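Enquirer: could you work out the structure for the sequence below:
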Amino acid sequence: MTLHLFICKNSDEGGLVNLRVVARHYCGNMMRKLVFNQRYFGEGKSDGGPGFEEEEYVEPIFTFLAHIYSFCISDYLSFLRGLDQDGHEKIVEMKKCQYPIIEDRIRQWIDGKKVEPQDLLDVLISLTDHNGAPLLSTNEIKAEISEIMVAAADNSSNVLEWTLVEMLNKPETLEKTINEINNVVGKDKLVQESDFPQVNYVKACAREAFRLHPIAPFNLPHVSETDTTMAGYFISKGIKGRKWCL
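Expert: Below is the predicted model of the structure:
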C-alpha cells in the first residue's frame, strides 16, 4: 500500500494524519529509492503506514539534524575530539542504517555481480579515473550518501509542511489548488510529470512557499524599503515578505 493510499485510508475513516511524519517519511523514502533503489513505506503495516524498518531509518536522520548545530565542546577544543565529552556521538547513529548497504554494494561491484548502474549509489561506486581506478574511496562514498540523505529529507519535508500549513490558513487557496489538480489530473490517478505545465496555480503556490519559507536565509532585509516594481508587480514601501498573497 502506497503513501497516497495510507493518507486516503486515514482521511476516509475520519482519522488524523500527522503531516510532519508523512512528509518526513515520504521525502526519506523518495531519496532512498533514488540512492539505494529501495523503498520501505507501507511494508509491514496493514494501514500502509511506516513500518519498523522505515522508522528506524528516518529517526536517526532527524536526530542527527537536531544535534548538528548544538553546542559541542570539541568544536572549540579540537584536542577533545574522539572523547565524545557531550555524548553526541552515542546519540547520533546513522552508520547501521546505510553503511551495510553501501559496503555490500561495493562488494557486488568488486565481485562482478553488478556491471550497470541502477541508482545513485551505483553511479558513485562506478566512477573511475583515466587509469580505471575508483575515483571515490569507501569513506568518501559513505560521506556523500549521508550528506544527500540528510539534506534531502530535511529541507524537502520542511517546505512541504510549511506549504500545507499556509494553505490551511487560507482555505480559498487550498480549494483552488484542489480544483486545479482535479480538473487537470482527475481523481482516479496520480500526478504525472506531463501534468506540470498545466497546473500553474499549484506551481505558483509552491514558489510562494519557497519565498515565505526558504530553506536557507537570504536577502536578510526582508522588506521593501521603497515603492518599487519587480517582474511586473508593484511592491509598496514597508511590505514584508511574510504575507501569503495568492
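Enquirer: please count neighbours and contacts with C-alpha atoms only from this point.
Expert: Fine.
Enquirer: show the contacting residues for His25.
Expert: Taking CA atoms under 8 Å, 6 or more residues apart in numbering as the criterion, His25 is in contact with Phe41, Pro50, Glu54, Glu55, Val58.
Enquirer: so which of the residues you listed sit within helices?
Expert: Among the contacts of His25, the members falling in helices (DSSP state H) are Glu54, Glu55, Val58.
Enquirer: ok so, going back, turn the contacts of His25 into TSV, including distance to Ile91.
Expert: Converted to TSV, the contacts of His25 look like this (distance: CA to CA, whole Å):
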residue	distance to Ile91
Phe41	24
Pro50	22
Glu54	18
Glu55	16
Val58	14
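Enquirer: residue nearest the centroid of the chain?
Expert: In the chain, the centroid-proximal residue (CA atoms, centre = their mean) is Ala153; its distance is 2.8 Å.
Enquirer: ok, back up a step: a markdown table for the contacts of His25, including neighbour count and distance to Glu180?
Expert: Formatted as a markdown table, those follow (neighbours: other CA atoms under 10 Å; distance: CA to CA, whole Å):
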| residue | neighbour count | distance to Glu180 |
| --- | --- | --- |
| Phe41 | 25 | 28 |
| Pro50 | 24 | 29 |
| Glu54 | 20 | 33 |
| Glu55 | 14 | 34 |
| Val58 | 23 | 32 |
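Enquirer: identify, from those, the entry nearest to Glu13.
Expert: Closest approach to Glu13 among those (CA to CA): Pro50, at 18.1 Å.
Enquirer: one more, for comparison:
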Amino acid sequence: MEMIGYAASALGLVLLFMLSKLILLLYQPQNKLNLPPSPPAWPLIGHLHLLGTLPHQSLAKIACKYGPLVFLRLGTVPTVVVSNEALAREFLKTYDQIFASRPRMLAGKILLYNYKDVAWSQYGPYWRDIRKICLLELFTPARMEASKHIRIEEAYSMVKSIRNNCEGSKVVDVHSQIYGLTRSIIARMVLNRNYFASNSKEALEFKEIVNEYFQLIGVINLGDFIPYVGLLDIQGYKRRMMTARKRMDSIMDKIVQEHQEKKTGVSTDASLDFVDVLLSLRNNKDYQHLSMDSIKAVVVDMLAAGTDTSALTIEWALSEILVNPWVQEKAQQELDHVVGRERKVEEADLPQLKYLQSIVKETFRLHPAGPFLVPHESTQAVQVTGYDIPAKTRLLVNAWAIGRDPSKWERALEFSPDRFLNSNIDVRGHDFELIPFGSGRRACPGLSLGLTSVQLGLAVLLQSFEWSLPSAHEKLDMSEVFGLTLPKVVPLHAMATPRLPHHLY
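Expert: This next block holds a predicted model:
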C-alpha cells in the first residue's frame, strides 16, 4: 500500500509538472508576433471549447465576428482558419509550398502506416514519389479509359437493384445503394475484386474494417491537440486504431500475396488494377521510396477517400433535388435531349450534360465532402497579409464557409444550379471560391475519378427514375454530421419510379 501511495504521489507530481509546462507554452508572451485576430482562450485547452459538435459552422460564426483570418490555439496546436476566397488563394497558391505539409496526427501514424499514404504524408521526397505514382501511373487518362467499363457496370448494377427494390411502391434505401456503388467501383479498380458485393465471411470482415477506418480517420482525438492527454488515451481511440490496423494489415497482406501469386497473362498495362501497378513499381529506380507499407497505405487511402466522398456528394445532390423538384425536371429534360430514353447514359455523354455538371458544382458549394479539406501545416514562419504565421502552424481552409460566403454568392444559402450555367468557375483548384478537391501541391490526385464517378452516378439515377419523397407532406432532414467528411444525419430514403423502357433495366 505504501508503494502505491508513493507511485500516486509521483504520478501527481509528473502531471503537475506537465500542466505547468503546458500553461507556460500556451501563455508565453507573443508580443513580438503580429498574430491574426483571436477569440479569448481558456487555460490548457485554448480554443478547443469553441469548436462544438459542428466545428465548420462554429468557426464560420467566429469568422463573422473576428474576420476571415482567425488565429486559434487548439490545445497546444497553433492554428489559422481561413474563411474566404481571397485568403484561400493566398495560403494555397501564393504560399502553397510553405503550407504543403501535413500535421502529424494519430490516425495517420497508426492507420496509414506511419504517414505512408498520399493524403497525410509529410511534404518532401517521399510525398513527391507517391504523388508522382498517382499522377503518372494510377490516375492517367489511359487507365481511366480502361476502367470505364467498371464504372458503367456498377452504375447499372445499382439501377437494376433499385428497380427490383422499388416494385410495389417500396421505399428505396438510397444511401446504401449509392455507397454500394462507389465502394464497388473502387474495390474493382484498386483490388480487381468486389468485396462489397459478397456476403462471405471474408467480405463481411472487409466491409466492417473499412467502416471502422472511415470512423477513426474522422474522429476528433484530443491527444492530437493536447499531447499529455494523448498518453492516457481517455477516449480509447488509440486502442481502437491499433486493433483496426492489425485487422487491416492482415487483410492487406492477403491481398498483396494474391496479387503477387496471380498470373496476369496477356493483360495490358492499362488493364491492371492499382495493386498490380504498385507492385510492379517496387523495383523501379524512379520510385525508390515505395515500400510494402507504402502500397498498403495508398490502397487504404483509395478505399477511404474514393468511396466516402463520392457517395456522400451524390446523396447530398439527390437530397437537394428532392427539396427542389424543379431541378429534377430540368435535369431530366436535358438527359432526354442529349441521351434520349432509348439508350442508357454513358460516360461519353457527361461533357454535354451542362446542367447536370451545374448540379454537381452547386452540391460541392453547399456540401463540400471535406469541410476543412485535409489540414495543412506550415514548414516555416511566414507573413501573410501582414500577419505573422509561426512555423508548424496548422491551416484549416473552411471550404464550407467559403461556399456560403454572401459577399461572393447571391442567395448563398439557396440551392440553385443555374448560377453555374454561364459561369467559368470549375472545381479543379483554380477557382478558390469552389475548391472541394483542394488546390496546389496537395490537391486531390484522384480528382478526375471522383468527379466522373459523381457525375455518372447522379446521371444514371436521374435518367432511370423519377424521385420523390415517401410522403408529400414529409420534410427532408438536411442536417449533417461532422467528421473528416460531412454525411447526412439521417440517411436518404426515397421513392423511385422507373421512367425508361423495361429492357433498359
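Enquirer: lining up the contacts of His25 of the first structure with the second structure, which overlap?
Expert: Compared against the second structure with both residues aligned by TM-score structural alignment, their matches' CA atoms under 8 Å, the contacts of His25 of the first structure retain Phe41.
Enquirer: in the second structure, spot the helix with the most residues.
Expert: If each helix of the second structure is counted by residues according to DSSP H, the longest one is helix 292-323.
Enquirer: against the first structure, where does that helix fall?
Expert: Using TM-score structural alignment, helix 292-323 of the second structure lines up with residues 138-169 of the first structure.
Enquirer: mean shift between the matching stretch and the second structure?
Expert: Compared with the second structure after the fit, stretch 138-169 of the first structure shows a mean deviation of 0.7 Å (mean CA distance after the TM-score superposition for the first structure).
Enquirer: just the strands in the second structure please.
Expert: Using DSSP state E, the strands of the second structure run over residues 69-74, 77-82, 172-173, 376-377, 382-384, 387-389, 394-397, 465-468, 493-498.
Enquirer: right, so of these, which gets closest to Ile255 of the second structure?
Expert: Closest to Ile255 of the second structure of those is strand 172-173 (CA to CA; 30.6 Å).
Enquirer: contacting residues for Arg39 of the first structure?
Expert: Arg39 of the first structure sits next to Asn29, Met30, Arg32, Lys33 when contact means CA under 8 Å, 6+ apart.
Enquirer: gap between the counterpart of the first one in the second structure and Trp400 of the second structure?
Expert: Right, Asn29 of the first structure. When the second structure is aligned by TM-score structural alignment, Asn29 of the first structure is paired with Ser184. Going from Ser184 of the second structure to Trp400 of the second structure by CA to CA, to the nearest Å gives 28 Å.
Enquirer: wait, Ile7 of the first structure touches Leu19, no?
Expert: No: between Ile7 of the first structure and Leu19 there is no contact under CA atoms under 8 Å: 9.6 Å.
Enquirer: and the two? Which one has more around it.
Expert: Between Ile7 of the first structure and Leu19, counted using other CA atoms under 10 Å, Ile7 has the larger neighbour count: 19 against 15.
Enquirer: quick check: closest non-adjacent residue to that one.
Expert: Val17 (6.7 Å; CA to CA, 6 or more residues apart in numbering).
Enquirer: rewinding a little: which of the ones in helices among the contacts of His25 of the first structure lies closest to Leu124 of the first structure?
Expert: Nearest to Leu124 of the first structure out of these is Val58 (CA to CA; 22.3 Å).
Enquirer: contact partners for the equivalent of that closest one over in the second structure?
Expert: Under the alignment defined by TM-score structural alignment, Val58 of the first structure is paired with Lys207 of the second structure. Each residue near Lys207 of the second structure by CA under 8 Å, 6+ apart is listed here: Tyr195, Phe196.
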